[in-house]
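Visitor: Here you go, sequence then predicted model.
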Amino acid sequence: MWHWMSAPDYQAARFAVTHLIALVYLIGFISFLRQFPGLLGERGLTPVARFVERVPFRRAPSLFHFRSSDRWLAGAGWTGAAASLLAQVADFAPVWAWLVLWALLWVLYSSIVNVGQVWYGFGWESLLLEAGFLAIFLGPAHIAPPAPVLWLLCWLLFRVEFGAGLIKLRGDSCWRDLTALYYHHETQPLPGPLSRSFHWLPRPLHKVEVLANHGTQLVVPFLLFAPQPVASVAAMIIIVTQLWLMLSGNFAWLNLLTITLAFAAISGPPAALPDPPGWFAVPVLAVTALFVVLAYWPVRNMLGSGQVMNRSFNRLHLGNTYGAFGSITRVRYEVVVQGAEDLDGPWREYQFKAKPGDPARRPPQVAPYHLRLDWLMWFVAINPSYGRGWLPRFLRALLRNEPQVLALLRHNPFPGEPPKLVKADLYRYRFNSRRDRRETGAHWTRTRSSDLVPPLSLDDL
């Protein structure tokens, strides 16, 4: 009866999609466990307990409305990490057990995102939740993958790619005149080890890269719905493009998750698998109908003149709109935080784990791991209002040597007694040329631009 719903030639695609989503879930939960004490814990910069006191459940549905202690947060994180590992070996679990396991992953991670405040306001958080929700209905390896869910995964990939392509053309003239990559590799949030080399590629090649990006994001997504092997070729083009982006910078798990979705469009030899059980078709068709309804909002957003990036239209983070780098920063500024015993110094610099600081340090590779404080510091350098809710608390934590917050940093220059004063300055950063790199050994040249936060003591705060 339900044979039309089966897609046995996508067995390998289902395997790749589910295992990679489980891997991204694992990275997400590990990131949470390592960073929540300093960001969201009881002594963090924006405690969850304080958030749930003023934001009702209906606006931010989360398990942490019932309890939000550090022990409860850690328990949810460890449960999610364990469930992510279990999902890697759940291929032959009963269908009902598959549903329960993947639903648990989605509930736990959505509970984190919905109370994560500014630290979880990134598009790839909603992307993981939407992909993870669809994975619930892909089913285990001993039944044929349901075709409607594979179509929905391709529709999700279409929104990621086409939405990003549209916002680029509409958002910044440098995408239209093909000069965006004159700046992007140098000014992106967290450059990687190869970003400087990408930045100094010949400018004609940069223009070719932008043209290829437009083709991949504005044309190729439509081919995902073409007959095979065209859809598989389109998916491979997207995968190659995402691998190129992974080499050029650190974008958390955005690239890995986009690659994951592309596998949903790649077919292979049909597997000899039974159709899904009849009862399983009911939730699959219900979810398909739900996403057909939810498609109205992202389609309206993409077709409208006021397109926005990375917007969830409901509290469940389903049927979202996506996009990235609708505008390109031409000049890179960095927030440099320093402490001292008195105004005469010496001023010693705090080092972050991935964002540029010491000019001699090569930018590290951290993706697909996500360093949330480092990302937010990039936004603060562009517009200080991004730090309004947490930057004073961060500076106060430095003046107190609070271990939860200091654990978010790479180096604390005051390991014994905390400083009496802290300040934050803006510096302009430029990638050194190949010759300057050989002569100085430094990857960056930086010059002080202005004060961001003048010297402050605990009494001032």
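Guide: Yep, it's here. Numbering: from 1, shown residues only.
Visitor: drop to CA atoms for contacts and neighbour counts, all remaining ones
Guide: OK.
Visitor: Which elements pack onto the longest helix anywhere in the chain?
Guide: Determined from DSSP state H, the single longest helix within the chain is helix 11-39. Using 3 or more C-alpha pairs under 8 Å, 6 or more residues apart in numbering; DSSP states H and E, the elements in contact with helix 11-39 are helix 70-87, helix 95-115, helix 123-135, helix 254-262, helix 403-406.
Visitor: Give me the packing partners of the helix or strand that it is followed by, helices and strands only.
Guide: Downstream of helix 11-39, the next assigned helix or strand under DSSP states H and E is helix 48-54. Other helices and strands packing on helix 48-54, by 3+ C-alpha pairs under 8 Å, 6+ apart, are helix 95-115.
Visitor: Next, the buried residues of the helix it packs on.
Guide: Residues 95, 98-99, 101-115 are the ones in helix 95-115 that count as buried (16 or more other C-alpha atoms under 10 Å).
Visitor: what's the answer for stretch 361-378, then?
Guide: Neighbour-count burial for stretch 361-378 flags 362-378 (criterion: 16+ other C-alpha under 10 Å).
Visitor: for stretch 40-53, same thing?
Guide: Of the residues in stretch 40-53, 40-49, 51-52 count as buried by neighbour count, 16+ other C-alpha under 10 Å.
Visitor: And the contacts of that stretch?
Guide: By C-alpha atoms under 8 Å, 6 or more residues apart in numbering, the residues outside stretch 40-53 that reach it are 36-39, 64-65, 68-70, 73, 115-117, 389-390, 393-394, 404-405.
Visitor: Select only the buried ones of those in ChimeraX?
Guide: Remark: buried members of the contacts of stretch 40-53, expressed as a ChimeraX selection using 16+ other C-alpha under 10 Å:
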select :36,37,38,39,64,65,68,70,73,115,116,117,393,394,404,405
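Visitor: Would you quantify the distance from the most centrally placed residue in the chain to residue 25?
Guide: Nearest to the geometric centre of the chain sits residue 124, at 3.7 Å (C-alpha atoms, centre = their mean). Distance, residue 124 to residue 25, by C-alpha to C-alpha, to the nearest Å: 11 Å.
Visitor: And here is the other one:
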Amino acid sequence: MGWFVDPDYEFARLVFQRGLGAVYLVAFLVAVNQFRPLLGERGLLPVPRFLERVPFRRSPSLFHLHYSDGFFAAVGWTGVVLAAAAVAGVPDVLPLWAAMLLWAVLWALYLSIVNVGQVWYGFGWESLLLETGFLAIFLGNAQTAPPTLVLWLLRWLLFRVEFGAGLIKLRGDPCWRNLTCLRYHHETQPMPGPLSWLFHRLPDRLHRVEVAANHVAQLVAPVALFAPQPVATVAAGVVVVTQLWLVASGNFAWLNWLTIVLALSLVDYRWVFGVTAPAGGAAPSWYQGLVLAVTVLVVVLSYAPARNLVSRRQLMNYSFDPLHLVNTYGAFGSISRDRYEVVIEGTRATEITGDIAWSEYEFKGKPGDPRRLPPQVAPYHLRLDWMMWFAGLSPRYADPWLLPLLRKLLGGDRAVLRLLRRNPFPDAPPSHVRALLYRYRFTDLRQRRETGAWWQRSLVGEYVRPVSLRPAHGRTR
């Protein structure tokens, strides 16, 4: 069945699978490093409590069978090993069925983590990794040429990622339509990077060009992905360049890198570099039947996401099924004009008076010390830092976990403290902690030269009043 496979995309599959393996590797390392303080048995939002109230059918996960911190660690490290094997090309030397099993186990393990991850795993790139990882199961290995149907499903996924993001902007904040959103976005985005100050200080005309180019990349180029080659390759190149621009201007975990990996899956490398990979053999009949069945499944499940694209009430980053097989995507339908940061402080004073000294906890990624250059974090994902940004937008985002976080700091919890960059109380925990709300703004060039600071900040008010382990008190604003 010559129509079933496309040997021209053998090299594209190689690039795609290695890149996806690398993204999986980062994702599992993040899980291994952060699950215990966030989700562990003594974490801020413990998995066992979640499993008690959420049934398997709503959130399928291996952890419904058994949960312990040791088991979670085993799942995470298994994912790390399998992802490293995928990066090394191990699936290509395995039998076809074994290669598919490796990708299926990766997907099932990460699905199990996401489905118990609660707010810590509520980001669009989690569903994107799961949907991409599910399709990768059926892309095969070096034993057979890539199946054409799966290649088209990858195009459909990339189209939804980009076109959905473009539409949500046009339907959302007016600043996207009048080309002014990037006057604010580089400063108010969740996790600025080391170049964000420079991007924010670009002339307004260039900010308008940025927005216009974004509209082209997210509303025009995605349609061209379905065109014949080399037009599809050019469209994929536009996506790659746009995503690299986003990589340079901020930190969005592995969202941009995974989008790049998807775009590289439909590049005709013969046309770009004149390179090809050895073509695989004929596809076994059982494999053909499986790919056909999966294609039908994805087409059926695509109805709701496709309807969402044309809906006036378009949803962002929403999964219509608990397996995250076909999702809807999008980001920044609205842009914050002001940046608010929650700053946590502690003191060893036994009585709270107006003249006591408070010391500030420093986070690894989010803005804190105004003189600290925003770090490059992505593709790594600092989950607590991201949720602290949401907390600055509204206290409702902080309700489930912020007071537990403060109590962990009062108890000197080592696992939680490892999530931070600096603990001002290394010898013994403080007697009280509190949270303040500040407004942050990038300094201008003159202020930067005079003070050496990247940020200027002004106190808005108290976010959580002083908390002690003795009385159970404290409230958000």
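Guide: Everything's here; your move. All of these numbers come straight from a predicted model, not from anything done at the bench.
Visitor: circling back: would a markdown table of the helices and strands packed on helix 11-39 of the first structure with distance to residue 192 of the first structure be doable?
Guide: Output for these, formatted as a markdown table (distance: least, C-alpha to C-alpha, whole Å):
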| stretch | distance to residue 192 of the first structure |
| --- | --- |
| helix 70-87 | 27 |
| helix 95-115 | 26 |
| helix 123-135 | 19 |
| helix 254-262 | 14 |
| helix 403-406 | 23 |
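Visitor: do you know which of those lies nearest residue 291 of the first structure?
Guide: Residue 291 of the first structure sits nearest to helix 123-135 of all these, at 10.1 Å, using C-alpha to C-alpha.
Visitor: after superposition, how close is that closest one to the second structure?
Guide: Helix 123-135 of the first structure, aligned to the second structure and superposed, deviates on average by 0.2 Å (mean C-alpha distance after the TM-score superposition for the first structure).
Visitor: between that helix and helix 254-262, how many degrees?
Guide: Here the directions of helix 123-135 of the first structure and helix 254-262 differ by 30 degrees (axes from the mean of the first three to the mean of the last three C-alpha atoms, to 10 degrees).
Visitor: Does anything pack onto helix 123-135 of the first structure? Which helices or strands?
Guide: Here helix 123-135 of the first structure touches helix 11-39, helix 95-115, helix 147-171, helix 254-262, going by 3+ C-alpha pairs under 8 Å, 6+ apart.
Visitor: so which of those gets nearest residue 311 of the first structure?
Guide: Among these, helix 147-171 comes nearest to residue 311 of the first structure, with 11.1 Å by C-alpha to C-alpha.
Visitor: Have a look at how far, on average, the closest one is from the second structure.
Guide: Mean deviation of helix 147-171 of the first structure relative to the second structure after superposition (mean C-alpha distance after the TM-score superposition for the first structure): 0.4 Å.
Visitor: other SSEs contacting that helix?
Guide: Contacts defined by 3+ C-alpha pairs under 8 Å, 6+ apart place helix 147-171 of the first structure against helix 123-135, helix 173-176, helix 203-218, helix 220-223, helix 254-262, helix 278-294, helix 296-303.
Visitor: re the thing from before, show me what contacts the residue nearest to the centre of the first structure?
Guide: 252-254 are the contacts of residue 124 of the first structure under C-alpha under 8 Å, 6+ apart.
Visitor: Turn the helices and strands packed on helix 147-171 of the first structure into a markdown table, columns for distance to residue 189 of the first structure.
Guide: Shown next, in a markdown table, are those (distance: least, C-alpha to C-alpha, whole Å):
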| stretch | distance to residue 189 of the first structure |
| --- | --- |
| helix 123-135 | 14 |
| helix 173-176 | 18 |
| helix 203-218 | 19 |
| helix 220-223 | 26 |
| helix 254-262 | 13 |
| helix 278-294 | 31 |
| helix 296-303 | 25 |
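Visitor: For residue 384 of the first structure, find the nearest of those.
Guide: Comparison of these against residue 384 of the first structure by C-alpha to C-alpha identifies helix 123-135 as nearest, at 20.8 Å.
Visitor: and residue 15 of the first structure, how many residues sit next to it?
Guide: Neighbour count of residue 15 of the first structure, defined by other C-alpha atoms under 10 Å: 18.
Visitor: brain fart, residue 61 of the first structure
Guide: The burial count assigned to residue 61 of the first structure is 20, neighbours taken as other C-alpha under 10 Å.
Visitor: Give me the distance between it and residue 129 of the first structure.
Guide: 14 Å.
Visitor: Residue 6 of the first structure now?
Guide: As judged by C-alpha to C-alpha, residue 6 of the first structure and residue 129 of the first structure stand 24 Å apart.
Visitor: got it, and residue 264 of the first structure?
Guide: Using C-alpha to C-alpha, residue 264 of the first structure is found at 17 Å from residue 129 of the first structure.
Visitor: what do you get for residue 375 of the first structure?
Guide: Using C-alpha to C-alpha, residue 375 of the first structure is found at 20 Å from residue 129 of the first structure.
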